[in-house]
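coordinates only, sequence not included:
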């Protein structure tokens, strides 16, 4: 099974699904817990028939989903087919997938020698190395991304990377600016935008665009 890159996933035009690090993500608002439970049971039956299983989180009043092919470490056509199937199951119940409130947070650590600090964080958090990341094998905790920086001081060593669907970038930026933040840089857009809070603490708003593979 071949792993799909971000552009290939986008070409599938999966309404209500977004490709973020770790897989395909969606949220289905169910209005009540019983409707969510019924949807989860239907998804479970479809997944068994397809022999491909999603990560599902049932809450009141929404179902959060992540699809990934663990055997290849990314998104494949199996995940696309399952996403279409889940969307159909939701539509039968008058529900629809959405990405408006879907995001994935990574913590990024800037270090002039990140190879020396990465083993510490992997051991402390019981995570595993994955390229420049350390990740939680269960997928429950945010990944940590390590990137090289200079030796200059002072600097903000830690910052969050917030991954969202591209169409949600401008609304998020507008909301952040209205809340007192500033846009520090859009030089790397549409891969990422750098924003800061009123005290100057920075955050990157990231999308799959212009990236070859997110894993």
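Structure's in. What do you need? Note that the coordinates shown come from a computational prediction; the quantities given were computed from them, not determined experimentally.

From here on, just use CA atoms for contacts and neighbour counts.
OK.

got the contact list for the longest helix seen in the chain?
Ranked by number of residues, the top helix in the chain under DSSP state H is helix 33-50. Applying Cα atoms under 8 Å, 6 or more residues apart in numbering, the set of residues contacting helix 33-50 from outside is 30, 53-54, 56, 58-63, 82, 85-86, 89-90.

Okay, buried residues for the next helix or strand after it please.
As assigned by DSSP states H and E, the chain's next helix or strand after helix 33-50 is strand 55-59. Residues of strand 55-59 classed as buried by neighbour count (16 or more other Cα atoms under 10 Å): residue 58.

Now find how far off-centre strand 55-59 is within its chain.
Offset of strand 55-59 from its chain centre (Cα atoms, centre = their mean, to the nearest Å): 15 Å.

Check stretch 92-104 too.
That offset, for stretch 92-104, works out to 14 Å (Cα atoms, centre = their mean).

structure B:
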């Protein structure tokens, strides 16, 4: 039977109402508090068995006392119905072993680099980091463990540009809490023009960071 390689939009994934899961930069992710390492290992083993049965395999991270799960269909280059189906099964397994979903803890960090020469930046940074080239605007860790670096076109003559900035992607219902915490810690709001896709903040010394969500990044 042919695999379904039809990718789903962020909105289509949201419409599936996967209560444990969130769209996080091109994949869906869940994070479970297991209460201990042995319980986490049991959860990982049960997820592994379900993945083998489905012939569709997530990225799993086991630490004390959490299990982090990331689902994406690599052959399709995005999230498909296979990921949605396995996500539902994993939620059932987690509930069965008493693991608690912790969506509020989900965070995906990326680094953006302003550059007037994206091809040159791509060649250099993929070489020095040992990363793969992803499209024309980013380089990524082939094992999915490290922070992604993406490139933003800028004018080389703009001496006031900030070369590097951090993007912090969180679930949409957690964005305001992150922003409020940053403001309470001495930050300021630079721009809300593209919220909720991203809100630009600055630390007390003016270094910028974007708090991002998947919302507002597509019309459907």
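Perfect, thanks for sending it. Since this is a predicted model, take the numbers as computed values, not measurements.

Which position in structure 2 pairs with residue 193 of structure 1?
In structure 2, residue 193 of structure 1 lines up with residue 199, judged by TM-score structural alignment.

Can you name the helix or strand that its match falls in?
Using DSSP H and E, residue 199 of structure 2 falls in strand 198-202.

can you tell me the mean distance of that strand from structure 1 after alignment?
Once fitted to structure 1, strand 198-202 of structure 2 is off its aligned match by 0.5 Å on average (mean Cα distance after the TM-score superposition for structure 1).

Now do the strands in structure 2.
For structure 2, the strands defined by DSSP state E occupy 22-23, 28-33, 59-63, 66-71, 100-101, 108-115, 132-134, 138-140, 148-153, 164-169, 188-191, 198-202, 208-212.

Onto which residues of structure 1 does the fourth one map?
What it means is strand 66-71 of structure 2. Counting by TM-score structural alignment, strand 66-71 of structure 2 sits on residues 62-67 of structure 1.

what about the matching stretch, how far off from structure 2?
Mean for stretch 62-67 of structure 1 is 0.5 Å (mean Cα distance after the TM-score superposition for structure 1).

Tell me which residue of structure 2 lines up with residue 82 of structure 1.
Taking TM-score structural alignment, residue 82 of structure 1 has residue 86 as its aligned residue in structure 2.

Now for its match: which residues touch it?
50-51, 54, 56.

Check residue 64 of structure 2 too.
Taking Cα under 8 Å, 6+ apart, we find residue 64 of structure 2 in contact with 35-37, 40.

again, only using 6 Å
36-37 (Cα atoms under 6 Å, 6 or more residues apart in numbering).

do you know how far it is from residue 153 of structure 2?
Remark: distance between residue 64 of structure 2 and residue 153 of structure 2 (Cα to Cα, to the nearest Å) = 40 Å.

re earlier: can you redo the strands of structure 2 as a markdown table with distance to residue 176 of structure 2?
Shown next, in a markdown table, are the strands of structure 2 (distance: least, Cα to Cα, whole Å):
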| stretch | distance to residue 176 of structure 2 |
| --- | --- |
| strand 22-23 | 16 |
| strand 28-33 | 20 |
| strand 59-63 | 27 |
| strand 66-71 | 23 |
| strand 100-101 | 20 |
| strand 108-115 | 16 |
| strand 132-134 | 30 |
| strand 138-140 | 27 |
| strand 148-153 | 24 |
| strand 164-169 | 12 |
| strand 188-191 | 12 |
| strand 198-202 | 10 |
| strand 208-212 | 9 |
